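Student: what's the 3D shape of this:
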Amino acid sequence: MDTVLFLTILVVVFALLFDFINGFHDTANAIATAVSTRALPPRVAVLMAATMNFIGAITFTGVAKALAKDIVDPFSIDNGVIIILAALLSAIIWNLVTWYYGIPSSSSHALIGSLAGAAIAAAGFAVLNYEGFIKIIKALIYSPFIAIVAGFIMMSIFKVLFKDLNLYRTNKGFRRLQIFTAAVQSFTHGTNDAQKSMGIITMALIAAGLQTGDDIPMWVRIAAATAMGLGTSIGGYKIIKTVGGKIMKIRPVNGAAADLASAAVIFGATQLHLPVSTTHVISSSIMGVGSAQRVKGVKWGVAKKIVLTWIITLPTSAIMGAAIFFVLNLFI
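Tutor: Take a look at the predicted model:
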């Protein structure tokens, strides 16, 4: 078999593996609040999330197209398939390590950092498409802050609208609402996160000379959506515990507010064709909701650890991507 074709097949396999891992790594993001408030049993929540992730993943392609060309131009790079393979291996390793320790790290940061690092190792800093790359980095940086504000505003609105209602009845009603908000959250997760693997596979097909345009083939869309759905069905219960309880004590009204705020931010990014970290957005919206209720009620020590992980993911994954590229390049 031709070496380039073999490497392209490996990229497809590892991209789908990344999507699968991303599914159980990021499942917690969509359903953590619903599980922590007992609006849904964990098994039901995970199965619902898997279904809605799949639907969301096959519905949109804008983020995938942006990722396929905005970081590195696949039409102009040598060793393109090796670069992409190195990036995938780096991102998978980072995802597994952070999942093992229950840290809600960003799969998006890991993949984008790894891809940039591997590309720079192969062809220097000039290989980056700086306009597109900076646009993506800005989206990754700004989205958590937007989510904090959105969570704060959403919770403030809820406080005004439902201030005169009986607390027990309000919580009961919001538990029911959370079934809907968790479904919406899972759908928006699929519209953004699953597309990253679609973009990577398409980028590899272009770099290997097997495709001439940046359209996302239907088989790629279905394969990536299926991989994420299957991964989601396994669930990431360690991260559910962190996102759903360690940032703040979540009641149903808090969970519904956080879900709606973060879903709006994620879907807005999808419409703008910008990849964002669902982990960052959802964790940040919970912080915003907690701040609107009681600033001291947010466990800022845990929040600081999460933020620190966010900060180190990009440079660490870039270094890992570069190192793995050098190792692969020795043998291929």
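
Student: can we go C-alpha only for contacts and neighbour counts from here?
Tutor: Fine.

Student: quick one: residue 204 and residue 122, what's the gap?
Tutor: 15 Å (C-alpha to C-alpha, to the nearest Å).

Student: those two: who's more crowded?
Tutor: Neighbours per residue (other C-alpha atoms under 10 Å) separate residue 204 from residue 122, with residue 204 holding more: 28 against 20.

Student: please give me the structure for this one as well, since I'd like to look at both together:
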Amino acid sequence: MILQIRDLSISIRGQEIVTIDCLDLAAGQRLGVVGESGSGKTMAAMSIAGLAPGVVDVKGSIRLNGQETIDMTDRQLAASRRGLVGVIFQDPQRALNPMMRVGRQVAEAIRLHRRQSRAHIRARVLELLEQVQLPDPQKLMRRYPHQLSGGQRQRVMIAIAIACRPKLLIADEPTTALDATVQKEILELINDLSVQHNMGLLFVSHDLGVVRAVSEYMAVLYGGRLMEMGPIGHVLERSRHRYTEALIASNPGRVCVGTSEIGLGRRFIPIEGNVPSPGAFPQGCRFRGRCRHELPACVEEPRLTLLEDGHAFRCWNPTIMREAESHGSAC
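Tutor: Here you go, the predicted structure:
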């Protein structure tokens, strides 16, 4: 496994904001992490990459390629990530250095982790810019980020992320600020790169249509809790958790991939209320109070139900339930 998470707890000043019992990602697998804003998606992703802010306290176990990263020093984390983890940030305009030419920024990502001659690094930079399908790499590498379009900046960000051939690629809502046409191109590029290089992909998004386009598996977060996970077709077509059901109904997103248009095909029904602030979630199921199907039992934390097909969820009143289904560990 490229990524193994067990009993992960992420807190700020003693307030727990993310809890993940277990989550695995193998080489070449593509996992989409979805949920509303404030669900803990980005915080979980940045903690996995070792890039959480200093005020964040991370406990439990995060193993990258079999190596435990919890409690590592910054120097040890930097060494462990070398050639292992690449990150595509949400806003490339803020992530890229406005004072450095594009080619130099891509070269820096290589030079920090690989001892190579200038000629080899330059050749690798041109190779990467071509790989992410940027036009005229020789000319583009001499430009500054502000001289590029939003889609081109995101492609440069992808080139930096894959510069050292990582085994795990983390993409934090990489298409949020892009128009539909550019979004489609970036999604296809990320998907193709994952397949070509057998990279595990952790794709964070609030858009189910986008996640459906690039992912094989799906994990649903709400209030920092893992509500449901499994093969993406099973989760979207036969969702069990009431939050997943509500999230699908409230997301009319459609996305084109290749010649196929993927649409969720559901009537738009908004989720009532707002996501509570950390510390203000109700006791028991965190979706309680916004759920249309709440039961008295929901005042207690739901147990995890594991199905035979690898589909897992925690809900006292699931959309579908069979007597043969039992409660247990998903890992």
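
Student: please state their TM-score.
Tutor: Once superposed, the chains reach a TM-score of 0.24 (TM-score structural alignment, normalised by the length of structure 2), with 116 aligned residues with a C-alpha RMSD of 5.4 Å.

Student: what about stretch 204-212 of structure 2, start to end distance?
Tutor: Stretch 204-212 of structure 2 has an end-to-end distance of 12 Å (C-alpha to C-alpha).

Student: and for stretch 86-106 of structure 2?
Tutor: 13 Å.

Student: what of stretch 95-107 of structure 2?
Tutor: End-to-end distance of stretch 95-107 of structure 2 (C-alpha to C-alpha): 15 Å.

Student: what of stretch 110-120 of structure 2?
Tutor: Across stretch 110-120 of structure 2, first to last residue, C-alpha to C-alpha, it's 10 Å.

Student: what about the helices in structure 1?
Tutor: Secondary structure of structure 1 by DSSP state H: the helices cover 3-36, 42-59, 62-70, 80-100, 107-123, 130-161, 167-207, 218-234, 237-241, 252-271, 278-293, 300-331.

Student: give me the angle between the longest one and helix 3-36.
Tutor: Right, the one you point to is helix 167-207 of structure 1. 180 degrees (axes from the mean of the first three to the mean of the last three C-alpha atoms, to 10 degrees).

Student: gap between helix 167-207 of structure 1 and the chain center?
Tutor: Computed by C-alpha atoms, centre = their mean, to the nearest Å, the chain-centroid distance of helix 167-207 of structure 1 equals 9 Å.

Student: just checking, what packs against it?
Tutor: Helices and strands touching helix 167-207 of structure 1, as assessed by 3 or more C-alpha pairs under 8 Å, 6 or more residues apart in numbering; DSSP states H and E, comprise helix 3-36, helix 42-59, helix 62-70, helix 80-100, helix 218-234, helix 252-271.

Student: how far away from the center of its chain is the fifth one?
Tutor: In other words, helix 218-234 of structure 1. Distance, centroid of helix 218-234 of structure 1 to centroid of chain: 14 Å (C-alpha atoms, centre = their mean).

Student: which residues touch it?
Tutor: 16-17, 19-27, 46-47, 49-51, 53-55, 57-58, 190, 194-195, 197-198, 201-202 (C-alpha atoms under 8 Å, 6 or more residues apart in numbering).

Student: repeat the analysis, applying 6 Å as the threshold.
Tutor: Contact with helix 218-234 of structure 1 is made by 16, 19-21, 23-24, 27, 46-47, 50, 53-54, 57-58, as judged by C-alpha atoms under 6 Å, 6 or more residues apart in numbering.

Student: turn these into TSV, including neighbour count.
Tutor: Written out in TSV, the entries for these read as follows (neighbours: other C-alpha atoms under 10 Å):
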residue	neighbour count
16	26
19	30
20	26
21	25
23	31
24	24
27	31
46	28
47	17
50	29
53	33
54	27
57	27
58	20
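
Student: dump the residue contacts of the closest residue to residue 115 of structure 1 other than its chain neighbours.
Tutor: Sequence neighbours aside, residue 87 is the residue nearest to residue 115 of structure 1 in space, at 4.6 Å (criterion: C-alpha to C-alpha, 6 or more residues apart in numbering). Taking C-alpha under 6 Å, 6+ apart, we find residue 87 of structure 1 in contact with 114, 115, 321.

Student: any idea how far residue 87 of structure 1 lies from residue 134 of structure 1?
Tutor: 18 Å.

Student: what does residue 160 of structure 1 give?
Tutor: Between residue 160 of structure 1 and residue 134 of structure 1 the distance is 39 Å, computed by C-alpha to C-alpha.
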